[in-house]
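J.: Have a look at this prediction, sequence included:
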Amino acid sequence: MDESRLAASLAEAGLKFLGLVDTTVPLIPPTLAGFANSCPAESVADVEYLRSGDPQFLEKANTGWHRLAREGGLFSTVNPEFFLAIDYAQPDEPPAWWWARVSLSDRWDIAGVGAATGILGNGSGHPAFIMLSADGNVIVRAQQGENSTEFVLVREPQRVQFFRQHGEWMAGRPRTGEFVRTSIERWLTATAE
């Protein structure tokens, strides 16, 4: 991964790259946090749905994401730092998803420019990302559907049985890579009650 290119792409979206999070920190891995949109309804704290054809989609998506993230605890107004899932693998390697620490600047555009960079989506107006609060207690997931975009917020993933059970299943699969398996096992052990 070229950190200078990553930092430049994030800066275009209004995010300051603060470095990669140490891979030994027992955080929920992005590959597991990405299933936030599959959580049972009772585990989801908040959801924002937007129709893709809305002429004000970018404005509504950015406003909706910011409200959800701020009010839901992804970051605070005083300290707008959080983690963003990024693929840090080299171009010739299989994907390796982990967390980058970022900070929200005063001027940002997550759904437009951010999604257009490929870091936060699949083109302008097509946001797709996984974010985690710096304390690991809030997940915000954006997913593009056929006719809509969904922002999902889940609090305290360590207490959500869906994540724990799905993590155990993933860790036991032979096709799960060693990095993902170790990350899941580390998180499950660290958050066991």
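T.: Received, thanks. Numbering: from 1, shown residues only.

J.: alpha carbons only for contacts and neighbour counts from here, please
T.: Fine.

J.: Tell me where the chain has helices.
T.: 3-13, 30-33, 57-72, 115-116, 161-172, 178-190 (DSSP state H).

J.: who does the second one touch, helix- and strand-wise?
T.: Right, helix 30-33. strand 97-104, helix 161-172 (3 or more Cα pairs under 8 Å, 6 or more residues apart in numbering; DSSP states H and E).

J.: another structure for you, compare them:
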Amino acid sequence: MQLTQADGPERRVTRLAHAGVQVLRPWPLSDATVTPPDVAWEVFGCDEAAGRVDRTVDNDDPDYVVRGNEAWYSMAREFGLFDADETFLLSVPTGPGDFEDPQWFEVRLAPEWDVFGRGVEEFVLGHGARTPAFVMHSKDGALLLASGWYQFVSSVLVVPRPWTAAALRRSAEDRLAKSGWTDERRTAARQWLALATPTE
């Protein structure tokens, strides 16, 4: 059951619900405290100098889903993904492709959730079994949390204070130098870049 061009945002919301992720509302692009959604996907290019911390799960681990969910949830708790209402932001594509026109949505976990299992298999938090691909953000802008897969392992990673990460700042600057962004996205990106001087 892979995403097709017929799958729009409503279908993705339904698939996220199957994984125990409740979509509450779109998050305004104008919120400049949060990393621009297009830029946030460049988090995989950050390194330890940006404060990146990884936890990995072997792709051939028989308890892969359990261990992946545990790694994700423990890092989310430890590094502050959730707010007082247990909500956070999830990048959801609003175009027909897998990563086209990403937009932040405010979400909350249902009592029964399965990010690394059902979420990945539904092709909304990844590309099928053992291939996670998602980016999340704390609503206060202080933390990016993501997961990706590699040949032998899957990784859950965090980058605190993402506005200071050189790789993310370069991505925002490169995008601003080109056409393609709406005025709203461009304004928010400039304000995000102005939050602080990079530390790496």
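T.: Cool, the structure landed. Small disclaimer: the values here were computed from a predicted structure and weren't measured.

J.: Structural similarity score between the chains, please.
T.: Superposed pair, TM-score by TM-score structural alignment, normalised by the length of the first structure: 0.86. Supporting alignment: 187 aligned residues with a Cα RMSD of 2.2 Å.

J.: picking that back up, between the helices of the first structure, which gets nearest to Ala85 of the first structure?
T.: Between Ala85 of the first structure and the helices of the first structure, the tightest spacing by Cα to Cα is seen for helix 30-33, at 5.9 Å.

J.: What span of the second structure is the closest one aligned with?
T.: With TM-score structural alignment applied, helix 30-33 of the first structure matches the range 37-40 in the second structure.

J.: Show me which positions of the matching stretch end up buried.
T.: Buried residues in stretch 37-40 of the second structure, counted by 16 or more other Cα atoms under 10 Å: 37-40.

J.: Of those residues, just say which sits nearest to Thr182 of the second structure.
T.: Asp38 (12.1 Å).

J.: What's the end-to-end length of stretch 86-99 of the second structure?
T.: Stretch 86-99 of the second structure has an end-to-end distance of 26 Å (criterion: Cα to Cα, to the nearest Å).

J.: From the chain's centroid, how far away is it?
T.: Distance of stretch 86-99 of the second structure from its chain centroid, counting by Cα atoms, centre = their mean, to the nearest Å, is 8 Å.

J.: which residue of the second structure sits farthest from its center?
T.: Farthest-out residue of the second structure from its mean C-alpha position, per Cα atoms, centre = their mean: Pro62, at 25.6 Å.

J.: which residue in the first structure lines up with it?
T.: Per TM-score structural alignment, Pro62 of the second structure is aligned with Pro55.

J.: Spell out for me which residue occupies the centre of the first structure.
T.: Most central in the first structure (Cα atoms, centre = their mean) works out to Ile130, at 1.4 Å.

J.: Once you drop chain neighbours, what's closest to the equivalent of it over in the second structure?
T.: Following TM-score structural alignment, the counterpart assigned to Ile130 of the first structure within the second structure is Val135. Distance criterion Cα to Cα, 6 or more residues apart in numbering; nearest residue to Val135 of the second structure, sequence neighbours excluded, is Ala146 at 4.3 Å.
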